[in-house]
Structure formats: structure tokens, C-alpha cells
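Visitor: what follows is a protein structure lacking sequence information:
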């Protein structure tokens, strides 16, 4: 088990190293001069040359990368070109907002997917099964941005039930915070709920055909006991994998969702930073999102091995 975790951890470090190279390289090939953005278009050539020298922009790219990575390892992600605020401070102010949206959307997806998947599998061929199948197919097919616009039109503009956009911190007004988070959470979480429903249904149907399930029924066990105590645990293994991967993609989906609903999280920060060519902010935000994705996948691997010890034993024996 420890060897399995060590191998996964080493792989995570390698992936983060490769991601840092990609982020640094992609940002540096984007047209635009950071010195001109900081000093303005009317700056003198002498001032621009001096600032480029101070920022290290005249150094070779590999030296710029080494200096940047060294700063990242020390918690220094640079400074925003727009207001010279440390990028780390900007990220720390935006991360809780995106994290809150991610948690709400994930909880919503699980609360919908688990009962829907179980009912659909246990009552295969029933009306509930067909309803669940239609929901799953629709949820996977509808883009998040279109669903967000549709929710605003129906629930806000037409019915007037919810405010169209905005954000209030939970500590400031918990009720208002939850109300404003309802539509973004639905727009972000409905796709995950649909995918988890389909995966749980197919996985549970497969497990229900196993010999030990038929043995449980033969012993006179109630259907509830067979499903929840025996079948569901094994059926959750592939579902856990899908949930972990999709949870990682929430950070990418949050870019669109936060922009539509004016939620001031990482997604909206990246969009605004790209539009203003604030390269240090873009670098820091993308690097953090990549780090979060890798960490989530690492934790999913560990959880997977705990649910199925054969995985860690297999990884350790190689």
C-alpha cells in the first residue's frame, strides 16, 4: 500500500513539473509586452527597457522559467500587472468562492445521481427507469453555458423566483449566499449527476448479476439488504473514478458558469486576466487549477485502492 502511494505521489510530481513547463511556455508565446501593459502605451523606450531588465524579461526563457519555478516553490507567484497585487493574495481571495460552488454542485449531483441510479437499476424497464434514462441523456447532452442561460430565463426573468446573478459571501449573509448559488450549482452539477446516474445504473446492473448476489437472495435476505450492503459497495468503484475525474473538470466548467452568473471565483478571474493580458495572474490561476486536478486524482486513486485492495497489491507487485 505504501509503495503504491509512493508511486502515485512521484507520478503526481512529474505531472506537475510538465504542467508548469506547458503553462509557462503557452503564456510566453501569447502576443503582448508585459512592460507596455504596466507602463502604458505612452511610456518611453528607456522606461520600457529598464522595466524589462528589472522583470527579467531580457533573460533566456529557461532562466525565466527557473526563476519563476523558484518563486512558486517559495509561495511567490509574481505580481498582477494591473494593480501590482501579489498573485497569491488574489488567488486566496477567489479560491473559497470557486470551492464553495464546486462543493454545492457536487453535493447536488450526488443527491440526484445515487437514488436515481439505484431506482433505475433495481426497477429496470419500469417507468422510473425510462425517466432516469431520459434525464441522464439530456443532462450529458446539454452544455453548461446553455443550461445556465436557460435557468436565468426561466427561474429569474420569467418566474422571478431567483436573482439572475451575483454573489454574497456566506459569512456575510448565509441565506442570500445559498439563494444566489442555486442556479450556478444546477448549471455546473447537472452534467455530473447525469453521468453518475448512468454509470451507477450500469455498474449496479452488472453487479446484481453476480453469484454472491443471487446467493443473498437465495438465503432470504431482503432486497434492501442485498442492494445496499452487498451490491452498492462494489458498484461504486467505477462511479468513484468518474466522480473524481468530473470533479476535476468542475474547475474548467466553473470558468463558463462563473462568467454567466457573475460569481467572482477563479473562473471569472481567469477570463478577466486573459482579456487584460495579466499574464502572472493567468499563470498562477492555471497552475493552481492543474495542481487541484492532480491532487483530486491522487486522492481518488488512494480511495479506490482502499475500496478495492487488489489495486494497490497489483501496483505494488509490478
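Guide: Happy to help now that I have it. Owing to the predicted nature of the structure, the values given are computational and were not obtained by experimental measurement.
Visitor: when you work out contacts or count neighbours from here on, use the C-alpha atoms and nothing else.
Guide: Will do.
Visitor: what's the closest non-adjacent residue to residue 144?
Guide: residue 187 (5.5 Å; CA to CA, 6 or more residues apart in numbering).
Visitor: quick one: residues contacting residue 65.
Guide: Shown in contact with residue 65 (CA atoms under 8 Å, 6 or more residues apart in numbering): 21, 24.
Visitor: ranges for the helices of the stretch 1-150 of the chain?
Guide: Counting by DSSP state H, counting those that start in this stretch, one finds helices in the stretch 1-150 of the chain at the ranges 2-28, 34-39, 45-55, 61-73, 87-122, 127-141, 144-151.
Visitor: now the fifth one: buried residues?
Guide: Looking back up the chat, that one is helix 87-122. 87-88, 90-91, 94-95, 97-102, 104-106, 108-110, 112-114, 116-122 (16 or more other CA atoms under 10 Å).
Visitor: so it versus helix 127-141, what angle?
Guide: 150 degrees (axes from the mean of the first three to the mean of the last three CA atoms, to 10 degrees).
Visitor: who are the packing partners of helix 87-122?
Guide: Here helix 87-122 touches helix 127-141, helix 174-208, helix 232-261, helix 266-275, helix 279-307, going by 3 or more CA pairs under 8 Å, 6 or more residues apart in numbering; DSSP states H and E.
Visitor: tell me which of those helices lies nearest to residue 165.
Guide: Ranking the helices and strands packed on helix 87-122 by proximity to residue 165 (CA to CA) places helix 232-261 first, at 4.5 Å.
Visitor: that closest one - contacts with which helices or strands?
Guide: helix 87-122, helix 144-151, helix 174-208, helix 266-275, helix 279-307.
Visitor: would you reformat the ones you listed as CSV and include distance to residue 7?
Guide: Formatted as CSV, the helices and strands packed on helix 232-261 follow (distance: least, CA to CA, whole Å):
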stretch, distance to residue 7
helix 87-122, 28
helix 144-151, 36
helix 174-208, 28
helix 266-275, 31
helix 279-307, 11
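Visitor: can you say which of those is nearest to residue 239?
Guide: Once the helices and strands packed on helix 232-261 are compared by CA to CA, helix 174-208 is nearest, at 6.0 Å.
Visitor: report all helices and strands that that closest one contacts.
Guide: Going by 3+ CA pairs under 8 Å, 6+ apart, helix 174-208 lies up against helix 87-122, helix 127-141, helix 144-151, helix 232-261.
Visitor: tabulate the ones you listed in JSON lines, adding columns for distance to residue 35.
Guide: Shown next, in JSON lines, are the helices and strands packed on helix 174-208 (distance: least, CA to CA, whole Å):
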{"stretch": "helix 87-122", "distance to residue 35": "17"}
{"stretch": "helix 127-141", "distance to residue 35": "44"}
{"stretch": "helix 144-151", "distance to residue 35": "35"}
{"stretch": "helix 232-261", "distance to residue 35": "27"}
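Visitor: quick one, which of those is nearest to residue 180?
Guide: Among those, the nearest to residue 180 by CA to CA is helix 232-261 (8.8 Å).
Visitor: buried ones in that closest one?
Guide: Counting neighbours by 16+ other CA under 10 Å, the buried set in helix 232-261 is 232, 234-237, 239-248, 250-261.
Visitor: next one for the comparison:
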């Protein structure tokens, strides 16, 4: 186990370095100049040169990159070009909003997806399966931004069931916080619920035909016990993998939902930074999201041994 964890940590470190290099080059390939955005289009060349020197953009790209990497290792991402606020403070303020939204959406997606997948597998070939598969197909096909607009028009403006925008921290007021996050979480979780449902159904169909399930039924165990204790439990390996991957994707795909519902999350921060060519913020956000994705996948791999003791993770294939 320890050998495997060290091996994954080493791979993660290499991945983060490569991601930092790609994002460093990528943001500087964007059209526009941060110095011009800060000084204004009518600024004279001397003012632009002074602004570029102040922002450190007058140095060579390799020097800029290694300086960025050296500070990023210690958690110092510099200051925002747009606001002058330390990037670490901006991320510390906005990332909890995105994490709350992503976790809430993931909880809803897992509940809906697992229940739908179990129903589709148990009632295979009958109308409950067709209904569950139809709903999942719609969930995977409809764009999130369209669902968000429809949700605001009908559920917020039309019926008044949910607020159309705004945010209240669940840490300050749990009930109001959950109320404000419910509609965005529902919209964000639809696609991911469909993915969880399809994988749950596929794994359950295979497990329900296994010998140990037939043995459990032959012993006279009830349908509920067989489905939950034997079939579903042994299907959780595949489902856990999907949930881990989807949680990482949720954090990265919350941008559109945050924009629609005016949530002060990391998605809004990133979009504002892209528009103003705020290099330090863009680089830091990508690194943070990549790190979260890597950590989530590592935790999912380790969780295998908890769900199924037969699984023994090692650093090399056997």
C-alpha cells in the first residue's frame, strides 16, 4: 500500500509540473496584454514599459516560469494583476463556494444515479428500465447552460420555488445556504447522475447473474437483502471509480452553473481573470483544480480496499 501511494505521489508531482508548464504557456498565448489592460489602450509606450516591468512581464519566459514554479511550491501564487489582492486569498474565498456546490451536486447525483441504476437493473426489460434509461439519456444529452436557463425561468421566476441568484454560506445559515444552492446543485448534478446511473446499472446487471447472488437467493434470502447486501455492495467498486472521476469533473465544470446563478465561486473568478488576462490567478486556479482532481483519484484508489478487502493495491502489477 505505501509503495503504491509513494508511486502515485511521484506521478502526481510530475503531472503537476507538466500542467504548470502547459498552463503557463497557454495563458501567454491568449490574445491581449495585461499591461495594456491595466494601463489602458491610450497609455504611452513609457507607461506600458513601466507597467510591464512592475508585473514582471519584461523578463524572459523561462525566468518567469521558474520564478512562478518556485513560489507556487510554497503556496505563494503572487498577486492578482487586476485587483492587487494575493491570489491565495482570492482562491481561499471562492474555492469553498465551488466545493460546497460540487459536493451538494455530487450527493444528489449519487442518490439519483444509484437508485435509478438499481431500478433499471432489477427491472431489466420492463418499463421501469426504459423510463430510467430514457431519463439518463436526456440528462446526458441536454447542455447544462440550457438546463440552468430553463430552471431559472420556470422554477425560480415562474413558480418561485428557488432563488434565481445569490449565495448564502451554509456555514453561516445552514438552511438558507442549502436553499440557495439546491437549484444550482440540481442543474449541475443532472449529467453526472446520468453517468452514475448507467454505470450502476451495467455493474448491477453483471453482478445479479453471478453465482454468489444465485446462492443467496437459493438460501431463501429476501429480494431486498440480495439486492442491497450482495449485488449493490459488490457493484460499488465500479460505481466508486465513477463517483471519484465525476467529483473531479464537477469541480472543474461548475463554471457555467456559477455564472448562471451568480455564485461567487472559483468559476466566476476564473472567467473574470481570463477576460482581464490575469495570469497569476489563471495559473493558480488550474493548478488547484488539477491538484484536487489528483487527490480525489488517489483517495478513490485507496478506498477500494475498504469497500472490497479482496482488492489489494500494490505499486506494481501482479
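Guide: Arrived safely. Quick caveat: nothing in here was measured; it's all calculated off a predicted structure.
Visitor: TM between them?
Guide: Once superposed, the chains reach a TM-score of 0.93 (TM-score structural alignment, normalised by the length of the first structure), with 318 aligned residues with a CA RMSD of 1.9 Å.
Visitor: hmm, back to that, packed most tightly, which of the helices and strands packed on helix 87-122 of the first structure would that be?
Guide: helix 174-208 (a mean of 22; mean count of other CA atoms under 10 Å).
Visitor: that helix vs the second structure, average offset?
Guide: If you overlay the two and look at helix 174-208 of the first structure, the average distance to its match in the second structure is 1.2 Å (mean CA distance after the TM-score superposition for the first structure).
Visitor: any idea how far the closest residue to residue 274 of the first structure other than its chain neighbours is from residue 62 of the first structure?
Guide: In this structure, residue 274 of the first structure finds its nearest non-sequential neighbour in residue 282, 6.7 Å apart by CA to CA, 6+ apart. Separation of residue 282 of the first structure from residue 62 of the first structure (CA to CA, to the nearest Å): 19 Å.
Visitor: how about the helices of the stretch 1-150 of the first structure, which one is nearest residue 208 of the first structure?
Guide: Closest among these, using CA to CA: helix 87-122, at 8.7 Å.
Visitor: the closest one vs the second structure, mean deviation?
Guide: Averaged out, helix 87-122 of the first structure is 1.0 Å away (mean CA distance after the TM-score superposition for the first structure).
Visitor: distance check, the residue lying closest to residue 71 of the second structure once chain neighbours are set aside against residue 116 of the second structure.
Guide: The shortest distance from residue 71 of the second structure to any non-neighbouring residue, by CA to CA, 6+ apart, is to residue 77 (6.3 Å). Computed as CA to CA, the residue 77 of the second structure to residue 116 of the second structure distance reads 43 Å.
Visitor: what residue in the first structure is paired with residue 285 of the second structure?
Guide: Aligned by TM-score structural alignment, residue 285 of the second structure pairs with residue 285 of the first structure.
Visitor: dump the residue contacts of that match.
Guide: Each residue near residue 285 of the first structure by CA under 8 Å, 6+ apart is listed here: 91, 266, 270.
Visitor: likewise residue 85 of the first structure?
Guide: By CA under 8 Å, 6+ apart, residue 85 of the first structure lies in contact with residue 79.
Visitor: for residue 54 of the first structure, find the nearest of the helices and strands packed on helix 232-261 of the first structure.
Guide: Using CA to CA, those put helix 279-307 closest to residue 54 of the first structure, at 15.2 Å.
Visitor: between that closest one and helix 266-275, how many degrees?
Guide: Using the same axes, to 10 degrees, the direction of helix 279-307 of the first structure lies 150 degrees away from that of helix 266-275.
Visitor: ok now helix 279-307 of the first structure, how far from the chain's centre?
Guide: 9 Å (CA atoms, centre = their mean, to the nearest Å).
Visitor: mean deviation of that helix from the second structure?
Guide: Helix 279-307 of the first structure sits 1.8 Å off on average (mean CA distance after the TM-score superposition for the first structure).
Visitor: now for the next helix or strand after that helix, which elements pack on it?
Guide: Where DSSP states H and E defines the elements, the next helix or strand beyond helix 279-307 of the first structure is helix 309-317. Under the contact criterion of 3+ CA pairs under 8 Å, 6+ apart, helix 309-317 of the first structure touches helix 2-28, helix 279-307.
Visitor: try 6 Å
Guide: Contacts defined by 3 or more CA pairs under 6 Å, 6 or more residues apart in numbering; DSSP states H and E place helix 309-317 of the first structure against helix 2-28.
Visitor: quick one: which of the helices and strands packed on helix 174-208 of the first structure is nearest residue 291 of the first structure?
Guide: helix 232-261 (10.1 Å).
Visitor: now do the contacts for residue 10 of the first structure.
Guide: Not one residue lies near residue 10 of the first structure by CA atoms under 6 Å, 6 or more residues apart in numbering.
Visitor: how about it, what's its match in the second structure?
Guide: In the second structure, residue 10 of the first structure lands on residue 10 (TM-score structural alignment).
Visitor: and the residue nearest to residue 274 of the first structure, how close does it get to residue 115 of the first structure?
Guide: Relative to residue 115 of the first structure, and taking CA to CA, residue 282 of the first structure is found at 40 Å.
Visitor: now do residue 11 of the first structure
Guide: For residue 11 of the first structure relative to residue 115 of the first structure (CA to CA), the value is 35 Å.
Visitor: cool, and residue 286 of the first structure?
Guide: As judged by CA to CA, residue 286 of the first structure and residue 115 of the first structure stand 35 Å apart.
Visitor: swap in residue 230 of the first structure?
Guide: Per CA to CA, residue 230 of the first structure is found 16 Å from residue 115 of the first structure.
Visitor: likewise for residue 250 of the first structure?
Guide: Counting by CA to CA - residue 250 of the first structure and residue 115 of the first structure are separated by 22 Å.
Visitor: just residue 48 of the first structure next, same as before
Guide: Taking CA to CA, one finds residue 48 of the first structure at 61 Å from residue 115 of the first structure.
Visitor: and for residue 183 of the first structure?
Guide: 21 Å.
Visitor: likewise residue 53 of the first structure?
Guide: When residue 53 of the first structure is compared with residue 115 of the first structure (using CA to CA), they lie 61 Å apart.
Visitor: can you check residue 108 of the first structure too?
Guide: If you go by CA to CA, the gap between residue 108 of the first structure and residue 115 of the first structure works out to 12 Å.
Visitor: just residue 106 of the first structure next, same as before
Guide: 15 Å.
Visitor: could you do residue 304 of the first structure as well?
Guide: With distances taken as CA to CA, residue 304 of the first structure is found 21 Å from residue 115 of the first structure.
Visitor: residue 2 of the first structure too?
Guide: 35 Å.
Visitor: just give me the neighbour total for residue 312 of the second structure.
Guide: By other CA atoms under 10 Å, the residues close to residue 312 of the second structure number 11.
Visitor: how about the contacts made by residue 190 of the first structure?
Guide: Residue 190 of the first structure sits in contact with residue 139, where contact means CA under 6 Å, 6+ apart.
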